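# Here is my input; please provide its structure:
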Amino acid sequence: MMLKRCNQLGTNLIRSCALQSRCASSHRVPVEHEHCFTEEHAAMRASLRKIIDADINPYVDEWERAGSYPAKEVFGKLGKAGFLGAHKRGYGDSDLDYTYAIAVAEEIGSIRCGGVPMSIGVQTDMATPALARYGSEELRQQFLYPSVRGELVGCIGVSESGAGSDVASLKTTARVDGDDLVINGSKMWITNGGQADWMCLLARTEADQPVHSAMSLICLPMKTKGVKVNRLIDKMGMRCSDTAEIFFDDVRVPLTNVIGKRGEGFTYQMQQFQEERMIGVALALNPMEFLIDETAAYCSQRQVFNAPLLANQTIQFKLAELETEVEALRSLLYRAAALYSKGHDVTKLASMAKLKGGRLAQTLTSSCLQYWGGMGFTNEVVVSRFYRDFRLLSIGGGADEVMLGIISKLMGIVPSRKKTK
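Presented below is the predicted three-dimensional model:
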């Protein structure tokens, strides 16, 4: 199921003039996949791209140097234009399905860094899916719809210093006290944490229940008394995205802030992970294609031993191989998204896409950086930025090893553990 695109590298990668004319604001737009996308998807992409080219990409370098970006301003523009989750159940009269989220995420990937797209993805596909699916209308009115409109910035509070991929080990508690929950604990590596208006928090609410029935997802306003942003974390990549450690000291919220049923939060979060993992892959497709193009362009101009680097068949073949891998990843993602939009559980496919995407991103950025030589080791070119940013893809949202465990289990090849005396 191979996707054809408008301006493919083709069989001849030595095309110096064409590559030199490709400006930073252009990219290869895929021909719409017959099973997923329509002209409406294409129109949405084009409209979003205008906003990115005019209001985001011109400022990315500045935001990277500053180590932050104005999330409220950017979210406001995207939300007003309808790009922050208009497919969400219950929002307006929209009948958009999840394939629109994938189309939007692919286009968001044309932002020339990893931090801003990741921050947006947290809002659209990590903090809000369970709220849209299970939340009360009151909670939707208070948190979901303003987030879709870009009026609020959300974050997802799952990971802790001792519980990253192992969600079952989290320690943060939310004890029932009358009509309230009293929250104590901490969360770590929280994207948008320094600017967020609210958090979709996973905490233990049922002390006497098995782990899978002991947790709840809770809408937590970040200005609630007892919530403290302890520090912003200095990261090697995703530089312009703020990442925070957050403490909770006897934080009170109403019981009605629980999303869905109490004790079902672990299950809801596992479902949210399907969207998180698919959206992470979608955000990476455009940058990977962009880096292939940029590397081919650089190698067509860089002279080594009186010939362009791109005259070397080794480089041609490597870029062709990487191009093929990106197309295979896209097909896997599109299959998962199409099934998910029809109500299917795609945990296995989403985990496969996440695994493949994280590993391909590392291979691709490393290979491309190598062909840039000394320039690739500087902060003056975008390939080094994505080399740093994309290392997170094999860690965040579930490490590669967790994905392999999920896939193995769903394949039915994990032996049952028998207790020995």
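
# Every contact and neighbour count from this point should use C-alpha atoms.
Noted.

# residues of stretch 95-103 that come out buried?
Going by neighbour count (16 or more other C-alpha atoms under 10 Å), the buried part of stretch 95-103 is 97-103.

# and this one, so I can compare the two:
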Amino acid sequence: MVRDEETLNVMLETVSRFVKEQLIPIEEDVSRTDAIPDEIVDQMRELGLFGLSIPEDYGGLGLTLEEEVNVIFELCHASPVFRSMIGTNVGIGSLGIVIAGTEEQKQKYLPKLASGEIIASFALTEPDAGSDAASLRTTARRDGNSYVINGVKRFITNAPEAGLFTVFARTNAEEKGARGVSALLVERDTPGVSLGKNEKKMGQQGGHVCDVIFDDCRVPASCLLGKEGTGFKTAMKILDKSRTHIASVCVGAAERIIEESVRYAAERKQFGKVIGEFQLIQAMLADSKAEAYAARCMVLDAARKYDEGKKITTESSCCKLFASEMVCRVADRGVQIHGGYGYTHEYAVERFYRDMRLFRVFEGTSQIQQLIIARNMLKEL
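Below you'll find the predicted structure:
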């Protein structure tokens, strides 16, 4: 639901200008150095990008999901690594507190997340628990007025920069399934928290991922997010929204790749004319445009339903599945249209080709999305 079309349009124009003037010109430098400049992060703070979805009462912009995905469409015309910097604060790092946090937890953390003063991370995945998140082994043992956490979390986005972790751990050792899992808020400087080395990734350089290790990490019982045993339910509620958000990232990136491909096809000459005049090139451009448009429509439809208070577990999985697969096809066609140049660093499509592959894997693989969609269809029957 868009509450004020004029205000939203002003914000979209501002973000679009920021992308064109500040982000796109430094994409290659960010990829080469594996770092986003501090001054760019400061500008993202000033634009309010860290607090897009956080309620206004806690210092955020309080955007509806429809408004949020429209902003992300624009932001992700630049390398997706810039979105990754704000992504955990906007989504999985803050939404749990919004959904299940006490007023004290909200007052303590949400304003700092909204301003970008601290970065949040979502510590769910483990070495032996990825898609099967309910089988996680990290434990949080109750000891008086504290919980003692032990375990390892893997592939945690923004962990090197994070000041706050939402940690999912088993508080009931006898309950092996999802019902034994709870969520806890753990600050980075808590004794017993340490980080592994930064992972060297295929793409999205500038966005950092590493292990988070908990070794007899003692936190107050007040760090519990919601009730014991409800952590997995909270995680799934968060993912319903965040998967729609990720789908919007894929749409924005696909639109950028298409722009690059159309521009190249209109300039590159072979056999005495621009390659955009060849029908096989036109077919690739047309297929990419049609698929990106379909994904955009899906995302907007799911966002509107979410804003209406409807459950969108199936719709968000449909968006995540289709959009992440779509953008990889678009990126592949982009490289193909650029020919040999598409395989070099000279053109952005090479980097986008690598960057896009992640979206079919994280926050639920394409295969997990298929299972969720099909199981929900059978339940509805």
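
# Can you pull the TM-score for these?
After superposition, the two chains reach a TM-score of 0.94 (TM-score structural alignment, normalised by the length of structure 2), with 380 aligned residues with a C-alpha RMSD of 2.1 Å.

# how about the buried residues of stretch 95-103 of structure 1 in a markdown table, adding distance to P210 of structure 1 and secondary structure?
As requested, those are exported to a markdown table (distance: C-alpha to C-alpha, whole Å; DSSP: H, G, I helix; E, B strand; the rest coil):
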| residue | distance to P210 of structure 1 | secondary structure |
| --- | --- | --- |
| D97 | 34 | coil |
| Y98 | 32 | helix |
| T99 | 35 | helix |
| Y100 | 37 | helix |
| A101 | 34 | helix |
| I102 | 35 | helix |
| A103 | 39 | helix |
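
# Is it possible to get a markdown table of those residues that adds distance to N192 of structure 1?
Converted to a markdown table, these look like this (distance: C-alpha to C-alpha, whole Å):
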| residue | distance to N192 of structure 1 |
| --- | --- |
| D97 | 26 |
| Y98 | 23 |
| T99 | 25 |
| Y100 | 23 |
| A101 | 20 |
| I102 | 21 |
| A103 | 23 |
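
# wait, which of these is closest to L19 of structure 1?
A103 (25.1 Å; C-alpha to C-alpha).

# residue contacts, the closest one?
41, 45, 282 (C-alpha atoms under 8 Å, 6 or more residues apart in numbering).

# repeat that with 7 Å
41, 45 (C-alpha atoms under 7 Å, 6 or more residues apart in numbering).

# Against A46 of structure 1, how distant is it?
11 Å (C-alpha to C-alpha, to the nearest Å).

# now do D61 of structure 1
Distance, D61 of structure 1 to A46 of structure 1, by C-alpha to C-alpha: 23 Å.

# measure the equivalent of T363 of structure 1 over in structure 2 to E277 of structure 2 for me?
Residue correspondence to structure 2 (TM-score structural alignment): T363 of structure 1 is matched to R329. According to C-alpha to C-alpha, R329 of structure 2 and E277 of structure 2 sit 22 Å apart.

# who has more neighbours, those two?
R329 (19 against 12; other C-alpha atoms under 10 Å).

# how about that one, secondary structure?
Put simply, R329 of structure 2 is helix when judged by DSSP: H, G, I helix; E, B strand; the rest coil.

# again with K228 of structure 1
strand.

# Does it touch I246 like I think?
Yes: at 5.6 Å, K228 of structure 1 and I246 qualify as touching, with contact defined as C-alpha atoms under 7 Å.

# Show me where structure 1 has its helices.
16-20, 39-51, 60-66, 71-80, 98-108, 115-125, 129-134, 137-139, 145-148, 265-301, 313-341, 347-371, 382-389, 400-411 (DSSP state H).

# Mind putting the ones you listed into JSON lines with distance to T191 of structure 1?
Formatted as JSON lines, the helices of structure 1 follow (distance: least, C-alpha to C-alpha, whole Å):
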{"stretch": "helix 16-20", "distance to T191 of structure 1": "35"}
{"stretch": "helix 39-51", "distance to T191 of structure 1": "23"}
{"stretch": "helix 60-66", "distance to T191 of structure 1": "15"}
{"stretch": "helix 71-80", "distance to T191 of structure 1": "11"}
{"stretch": "helix 98-108", "distance to T191 of structure 1": "17"}
{"stretch": "helix 115-125", "distance to T191 of structure 1": "6"}
{"stretch": "helix 129-134", "distance to T191 of structure 1": "16"}
{"stretch": "helix 137-139", "distance to T191 of structure 1": "22"}
{"stretch": "helix 145-148", "distance to T191 of structure 1": "15"}
{"stretch": "helix 265-301", "distance to T191 of structure 1": "13"}
{"stretch": "helix 313-341", "distance to T191 of structure 1": "24"}
{"stretch": "helix 347-371", "distance to T191 of structure 1": "18"}
{"stretch": "helix 382-389", "distance to T191 of structure 1": "14"}
{"stretch": "helix 400-411", "distance to T191 of structure 1": "20"}
